[in-house]
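J.: missing the sequence, but the structure's below:
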């Protein structure tokens, strides 16, 4: 049914009214899908949080002079600036967990460097317990409804991501009491303790009882399903391989997690590049697979290893540099 809140039109916004910055005195500009202005005009609800932006700024500020190699290091950074506050909120109020590894979990997170590397056990614990908390909030709010994905409703994937982020804000900002059934510190203790027990039980079921093997790379795997391969049995060979990768939604090296699909890397950088304005031939780039869409052609998957290792492929610019690396010539 039509309501007074339905969209009816797009409100035009003058370009001059949009937030912007030109030639900043600090010598650089940074964006990371974040909301760059707290004021109007209203252009979207869906922004990334500030963690990736803040981390990039932090790393750039440490550089006396930025080189292409420095940018490559920044591309590969997997430290989460959001993790410390979430870890503190998840673990400082818990006393009623029943799992024998409950205290071990808390101690591991307390000593964690907040780097979501492939080898990190703590990254796996952190990510699963975050999802468990979000699911707990969703159940209490009763918002997992059949309407999700229907007309005028967000998809289950989008809804789960929004719930995930909102649940973290409610906890970290101390507004957890707004969630039905969480009226006291005791209620919160019970809820978070249950999340700890569920996290440990889940990791044991998924990765085995040897907790030294609960590494992030075993959970966080980059799947890039080919649309045709998903639809036709004869095209299954078009699916790229599934590989472990570090990072999460809040790290510079982005490997977005959507709770609806678990800890899989649901999205990542479709291209990384660095342009050296002092010497364009020192520029570099890389894409997740390759530049050809023809499977088996040779350039369809030849950049994948470099992308996974977060290294850049030289980008030739001048005529002489292009001539040195050219493999084929085409005349049109």
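T.: It's in. Since this is a predicted model, take the numbers as computed values, not measurements. Numbers count the residues shown, from 1 in each chain.

J.: C-alpha only now, for contacts and for neighbours.
T.: OK.

J.: What residues sit buried inside stretch 56-64?
T.: Buried residues in stretch 56-64, defined by neighbour count with 16 or more other Cα atoms under 10 Å: 56, 57, 60.

J.: Check it against this one:
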């Protein structure tokens, strides 16, 4: 990869790539760009993707690998841009099974919206795409709320706020907090209805690492089911309007208990925070305050390009975020930008341990640095590594 002279050469170098199978996006100094789903993917039945299958019967054998030339690829598309956000990269007409564990298309749609809203963008303009925080499911729930009869006065106030909202999951707003609490309460009720209360409680356990991934996919499916008026997961006699009314009341009750009665103080930033943890802080809790970087209030959620995903069991802790933001300019590498959530040093004693946090929170970036003369002129220290 590091020796490729152009995009086509880079693609050719990927022919023998085995793992991980992932999205590779690229651009070169000649003005070419592309996308490649790289890695070896076996040819197998679509039925193999849902549940484990017996491997000893000979009925579920792989039939070789998807040929490299038939892997999902796009070079210089007519649209003039490429957008991807862990969504399914192929349509239903693609002849091979790849996987079922793709994220919904909410984020990639907002990325596309951000890209198309820019005219001759610079590397710095890409921050506007990184900052996209409108939640498509939130807008869908707004439509449902119009038919909801609130169960109490607090729910009525919460409903009014949600209907007077543009769907932005902004840290300074209270609507994202109400919407998320309502949606999580709805998910919990769906669990209890279909799994029984005991199993639902087991599935809701915060230590269950699978909950976040599974629940986010079910959340996306519920938004679709509401739009289709699919009642198959509801109790007999219920409608989405009645279930959402209960979810709104339960969510508001939980927020009142945890954040107080003043609804104007329920800002998303109060509970939705990234809480970075040093690996040694658990072993040495007395040093946790020195080892752990400060918490970072975060906008967004799991459905927005400005990623801020969380587990419904622990909504106060962001577990999925953009660990690095980049914007490259192949026409002038010195214009390239980047930022990370913390800093460039992993040493808790360094002032670079988390000095990028505020820049990252504000969805800004810093120069990447390619010109060695400029780097040497501006660097604050140098380190020389010699073999022992």
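T.: Looks like it arrived, so ask away. Predicted model, so just to flag it, every value in this text is computed and none were measured.

J.: Just give the TM-score of the two.
T.: Scored against TM-score structural alignment, normalised by the length of structure 1, the superposed chains reach a TM-score of 0.88; 322 aligned residues with a Cα RMSD of 2.5 Å.

J.: one step back: out of the buried residues of stretch 56-64 of structure 1, who's nearest residue 293 of structure 1?
T.: Among those, residue 56 lies closest to residue 293 of structure 1 (Cα to Cα), at 32.1 Å.

J.: Residue range in structure 1 corresponding to stretch 262-276 of structure 2, please.
T.: Stretch 262-276 of structure 2 corresponds to residues 210-224 in structure 1, going by TM-score structural alignment.

J.: Can you tell me what residue 366 of structure 2 aligns to in structure 1?
T.: So, by TM-score structural alignment, residue 366 of structure 2 is matched to residue 313.

J.: sorry, back to before: export the buried residues of stretch 56-64 of structure 1 as CSV, with columns for distance to residue 184 of structure 1.
T.: Below are those laid out as CSV (distance: Cα to Cα, whole Å):
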residue, distance to residue 184 of structure 1
56, 38
57, 38
60, 43
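
J.: circling back to that earlier point, might you calculate how far the match of stretch 262-276 of structure 2 sits from the centre of the chain?
T.: Its chain's C-alpha centre and that of stretch 210-224 of structure 1 lie 15 Å apart, by Cα atoms, centre = their mean, to the nearest Å.

J.: How about stretch 295-303 of structure 2?
T.: Using Cα atoms, centre = their mean, the offset of stretch 295-303 of structure 2 from its chain centre is 10 Å.

J.: buried set for that stretch?
T.: Neighbour-count burial for stretch 295-303 of structure 2 [16+ other Cα under 10 Å]: 296, 297, 298, 299, 300, 301, 302, 303.

J.: Which of those fall in strands?
T.: 296, 297 (DSSP state E).

J.: For the match of residue 366 of structure 2, which residues are in contact?
T.: Shown in contact with residue 313 of structure 1 (Cα atoms under 8 Å, 6 or more residues apart in numbering): 284, 285, 286, 306.

J.: per the alignment, the third one corresponds to what in structure 2?
T.: It refers to residue 286 of structure 1. By TM-score structural alignment, residue 286 of structure 1 lines up with residue 339.

J.: residue contacts, that match?
T.: 324, 325, 326, 356, 359, 360, 364, 365, 366.

J.: Using CSV, please lay out those together with secondary structure.
T.: Listed next are the contacts of residue 339 of structure 2 as CSV, based on DSSP: H, G, I helix; E, B strand; the rest coil:
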residue, secondary structure
324, coil
325, strand
326, strand
356, coil
359, helix
360, helix
364, coil
365, coil
366, strand
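
J.: Could you export those residues as a markdown table, including distance to residue 158 of structure 2?
T.: Listed next are the contacts of residue 339 of structure 2 as a markdown table, based on distance: Cα to Cα, whole Å:
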| residue | distance to residue 158 of structure 2 |
| --- | --- |
| 324 | 35 |
| 325 | 34 |
| 326 | 37 |
| 356 | 35 |
| 359 | 32 |
| 360 | 31 |
| 364 | 32 |
| 365 | 35 |
| 366 | 39 |
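
J.: Now do the strands in structure 2.
T.: 22-27, 33-38, 73-75, 273-274, 296-297, 308-310, 318-321, 325-327, 337-339, 366-367.

J.: Same list, those strands, but as JSON lines with distance to residue 65 of structure 2 please.
T.: Shown next, in JSON lines, are these (distance: least, Cα to Cα, whole Å):
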{"stretch": "strand 22-27", "distance to residue 65 of structure 2": "15"}
{"stretch": "strand 33-38", "distance to residue 65 of structure 2": "12"}
{"stretch": "strand 73-75", "distance to residue 65 of structure 2": "16"}
{"stretch": "strand 273-274", "distance to residue 65 of structure 2": "40"}
{"stretch": "strand 296-297", "distance to residue 65 of structure 2": "44"}
{"stretch": "strand 308-310", "distance to residue 65 of structure 2": "33"}
{"stretch": "strand 318-321", "distance to residue 65 of structure 2": "31"}
{"stretch": "strand 325-327", "distance to residue 65 of structure 2": "33"}
{"stretch": "strand 337-339", "distance to residue 65 of structure 2": "36"}
{"stretch": "strand 366-367", "distance to residue 65 of structure 2": "42"}
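
J.: so which of these gets nearest residue 165 of structure 2?
T.: Here strand 308-310 is closest among the strands of structure 2 (Cα to Cα), at 19.1 Å.

J.: got the contact list for the closest one?
T.: 212, 298-303, 316-322.

J.: Pull out the buried residues from stretch 153-165 of structure 2.
T.: In stretch 153-165 of structure 2, counting by 16+ other Cα under 10 Å, buried: 154, 155, 156, 158, 159, 162, 163, 165.
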